[in-house]
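Visitor: Sequence first, then the predicted structure, then my questions.
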Amino acid sequence: MGLCDERVVIVTGGGRGLGRAHALAFAAEGAKVVVNDLDVGLDGRVSGGGAAADVVAEIRAAGGEAVAHGGDIASEQGAATLVRIALETYGRLDTLVNNAGFLRDRMLVNLTETDFDAVLRVHVKGHFLPLRHAAAYWRTETKEGREVVGRVVNTTSGAGLLGSVGQANYAAAKAGIVGLTLVAAAELARYGVQVNAIAPAARTRMTERAYGDLAALPEDVSPLVVWLGSAASAGVTGRIFEAEGGRLTVMEGWQAGPTADKGTRWTPAEAGETALKLLASATPPGPVYGA
């Protein structure tokens, strides 16, 4: 018996790297997997290969069940057909893993509007649209009296939590995914859906240029993703986890720190003096990657 027996799982960006590892790991635990991949290069330009079909073939060769989807999940049509293929092929949807993305790294002064928009589109919109279509399905199931044990695992990054030099677009997108995760967790709980996010560190084609000596593998991250995507994670929602190699960390986000209340409006000089006093007793933020 696998941890995800009979669960139907969608993995976006499932043709390579982390997504491929997640898809194979879910299948090994008994899930029926919809492997989505548009098959693009590191910069998001379509390369025209068959990455999703290759992963499906791997899963089937090992005795599992899987189907490929090659649509653009950052488009309304692509996201709609992604959820539809799960329902038409397997009759249900239990888990959505949002993983698809690409990079267009530039220092801020060299970053074009096109490259900024493209990265936000694939990461933020590419999370939002599949999530919205999956959520609509789960809401309907709940309204019709059927029990839902829905799971969503989003993919953020240390860049979105701490920032990363040369990745203003990527960091902004990944920070947005954290906000989306928190809101979705709060809104979808009434439908039996849990929403969490991971900030993975692993050696993939997206990270090899920046972290070529990184020893952690995509397969090291997938066990946590499988557990979060299973019924066994009951009660865990609205959380962000870092995963690297054998290390798992629960990330603790913005919390109220030192505070001062004058009871009336500050003057600019008073506000500045008070801010400096508060900062002196506050916990320093983590360093920006690459700084």
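Guide: Looks like it came in fine. Computed from a predicted structure; not experimentally measured. Residues are numbered from 1 along each chain as shown.
Visitor: going forward, measure contacts and count neighbours with C-alpha atoms only.
Guide: OK.
Visitor: Buried ones in the biggest helix by length in the chain, by neighbour count?
Guide: The residue-count maximum for a helix in the chain (DSSP state H) belongs to helix 168-188. For helix 168-188, burial by neighbour count (16 or more other C-alpha atoms under 10 Å) applies to 168-178, 180-182, 184-185, 188.
Visitor: Can I take it that His57 is in a helix?
Guide: One thing to correct before we go on: residue 57 is Ala, not His. Yes - assigned with DSSP: H, G, I helix; E, B strand; the rest coil, Ala57 falls within a helix.
Visitor: and it, how far is that from Leu182?
Guide: Applying C-alpha to C-alpha, to the nearest Å, the value for Ala57 to Leu182 is 35 Å.
Visitor: Can you name the residues that contact the most centrally placed residue in the chain?
Guide: The C-alpha lying nearest the average C-alpha coordinate of the chain belongs to Thr155 (C-alpha atoms, centre = their mean; 1.7 Å). When contacts are counted by C-alpha atoms under 8 Å, 6 or more residues apart in numbering, Thr155 is found next to Val97, Asn98, Asn99, Lys174, Ile177, Ala197, Ile198, Ala199, Pro200.
Visitor: which pair in these spans the largest distance?
Guide: Distance extremes for these: the farthest pair is Val97 and Lys174 at 15.0 Å, using C-alpha to C-alpha.
Visitor: Burial check on Thr274, number of neighbours?
Guide: The criterion is other C-alpha atoms under 10 Å. On that basis, Thr274 has 17 neighbouring residues.
Visitor: Am I right that it is in contact with Asp261?
Guide: No - judged on C-alpha atoms under 8 Å, Thr274 makes no contact with Asp261 at a distance of 9.7 Å.
Visitor: ok, Ala172 to Ala256 distance?
Guide: Noted for Ala172: a distance of 22 Å to Ala256, by C-alpha to C-alpha.
Visitor: Oops, could you answer that again for Leu276 instead?
Guide: According to C-alpha to C-alpha, Leu276 stands 16 Å off from Ala256.
Visitor: Which of those two has more residues huddled nearby?
Guide: Set Leu276 next to Ala256 and count neighbours by other C-alpha under 10 Å: Leu276 wins out with 11 against 6.
Visitor: before we go on, here's another structure to hold up against the first:
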Amino acid sequence: MDMDFKGRVAIVTGAGGGLGRQHALALARRGAKVVVNDLGGARDGSGASVSAAEAVVNEIREAGGEALANGASVTDFAAVQAMVQQAMTAWGRVDILVNNAGILRDKSFAKMDLADFALVMNVHLMGAVHCTKAVWDIMVAQKHGRIVMTTSSSGLYGNFGQSNYGAAKMALVGLMQTLAIEGAKNNIRVNCLAPTAATRMTEGLMPEEVLRALQPEAVVPAMLVLASQDAPTRTILCAGAGSFEAANITLTTGVHLGTGEGVPELLASRLSEVTQRTGEMVPQSGSAQGSNEIALAMAQSGKQAVA
């Protein structure tokens, strides 16, 4: 796999600290020119300062790399478009987008203010949509693009107190699934990274010894693979503490029960068969569900015809 990023231009959002900073530094070390974007706010999204982004840019430049700082909020599409234009003016292309920016507003759903739910959705989901939309036509014209969405185990599997964050992170998986299909003909590969890392976002959420094991640097190899020339597409890569896994959204083989008055009771009585995971598949598009259902129905009607 080609892990050389010379001649490539990358935009990393939320790159003023934590995981984003490590992403930006790693891409720059391997030859990429990097736009280091960071609003510079607190982890709940309040405040703003470009100083964090500028500090990372200085690190990259001191190591001999090329980088630009940008303080746009990913929730502001006009500011995001200006950020992309900044990269185009300086370097003439954008090859890699790492959608890493995020905030937390954790509370149980019962106690959560809807404004906090909406804000987290806006930063994580619409922030990634804004950045991706701003680079999409450029990547289509180049016939090359690598987009990494940052999902989370909280979205994939749930986590108490993070209904807003989890909903946003799972929404990014759905976005990735469709964009990977739409981008395929133009060599735009879209993937998700599910990191487990000790950053400002996780302070106070884990014991100290666990935090020490979960250094952000350990997640970076997964990002580099997903952003590389030979990257996969439609892959959810999980990473933490030097370990790597892949998550999949699967479909069981299912059972045909037909239609009619008694089907709800029949489904309830045979639910364990429906949820049986032996032989499950990873659909290549949403149409696979319908295709499977029709195939089961046709097979059943064939059996009845023979009988």
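Guide: Structure's in. What do you need? Worth saying up front: this structure is predicted, and the values here are computed from it rather than measured.
Visitor: sorry, back to before: buried ones among the contacts of Thr155 of the first structure?
Guide: Val97, Asn98, Asn99, Lys174, Ile177, Ala197, Ile198, Ala199, Pro200.
Visitor: and the angle from the very next helix or strand once past the longest helix of the first structure to helix 168-188?
Guide: The helix or strand immediately downstream of helix 168-188 of the first structure is strand 193-201, counting by DSSP states H and E. Relative orientation of strand 193-201 of the first structure versus helix 168-188 (axes from the mean of the first three to the mean of the last three C-alpha atoms, to 10 degrees): 160 degrees.
Visitor: so how far is strand 193-201 of the first structure off the chain centroid?
Guide: 6 Å (C-alpha atoms, centre = their mean, to the nearest Å).
Visitor: which helices and strands does that strand pack with?
Guide: Under the contact definition 3 or more C-alpha pairs under 8 Å, 6 or more residues apart in numbering; DSSP states H and E, strand 193-201 of the first structure sits against strand 150-155, helix 168-188, helix 218-228, strand 240-244.
Visitor: Can I get those in a markdown table including distance to Leu161 of the first structure?
Guide: As requested, these are exported to a markdown table (distance: least, C-alpha to C-alpha, whole Å):
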| stretch | distance to Leu161 of the first structure |
| --- | --- |
| strand 150-155 | 12 |
| helix 168-188 | 6 |
| helix 218-228 | 18 |
| strand 240-244 | 10 |
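Visitor: nearest to Val40 of the first structure, of those?
Guide: Of all these, helix 168-188 sits nearest to Val40 of the first structure, with 16.7 Å by C-alpha to C-alpha.
Visitor: what's the matching range in the second structure for the longest helix of the first structure?
Guide: Per TM-score structural alignment, the counterpart of helix 168-188 of the first structure in the second structure is residues 163-183.
Visitor: mean distance, that stretch to its aligned residues in the first structure?
Guide: Once fitted to the first structure, stretch 163-183 of the second structure is off its aligned match by 0.5 Å on average (mean C-alpha distance after the TM-score superposition for the first structure).
Visitor: quick one: contacts of that stretch?
Guide: 104-106, 108-109, 116-118, 120-121, 124-125, 128, 140, 149-152, 154-156, 158-159, 188-192, 233-234, 236, 285.
Visitor: mind redoing it with 7 Å?
Guide: Contact partners of stretch 163-183 of the second structure, identified using C-alpha atoms under 7 Å, 6 or more residues apart in numbering, comprise 104, 109, 117, 120-121, 124-125, 149, 151-152, 154-156, 158, 189-192, 233-234.
Visitor: can you give me the helices for the first structure?
Guide: Secondary structure of the first structure (DSSP H): helices at 17-28, 51-61, 76-90, 113-120, 126-143, 158-162, 168-188, 218-228, 268-280.
Visitor: now the ones you listed in TSV, with distance to Gly212 of the first structure?
Guide: Compiled in TSV, the helices of the first structure are given as follows (distance: least, C-alpha to C-alpha, whole Å):
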stretch	distance to Gly212 of the first structure
helix 17-28	14
helix 51-61	23
helix 76-90	33
helix 113-120	22
helix 126-143	27
helix 158-162	17
helix 168-188	19
helix 218-228	14
helix 268-280	36
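Visitor: Name the residues of stretch 10-20 of the second structure that are buried.
Guide: By neighbour count on 16+ other C-alpha under 10 Å, the buried set for stretch 10-20 of the second structure is Ala10, Ile11, Val12, Thr13, Gly14, Ala15, Gly16, Gly17, Gly18, Leu19, Gly20.
Visitor: List just the nearest of those to Ala247 of the second structure.
Guide: Of the buried residues of stretch 10-20 of the second structure, the one sitting nearest to Ala247 of the second structure (C-alpha to C-alpha) turns out to be Leu19, at 20.1 Å.
Visitor: Could you find the counterpart of that closest one in the first structure?
Guide: Correspondence of Leu19 of the second structure to the first structure, assessed by TM-score structural alignment: Leu18.
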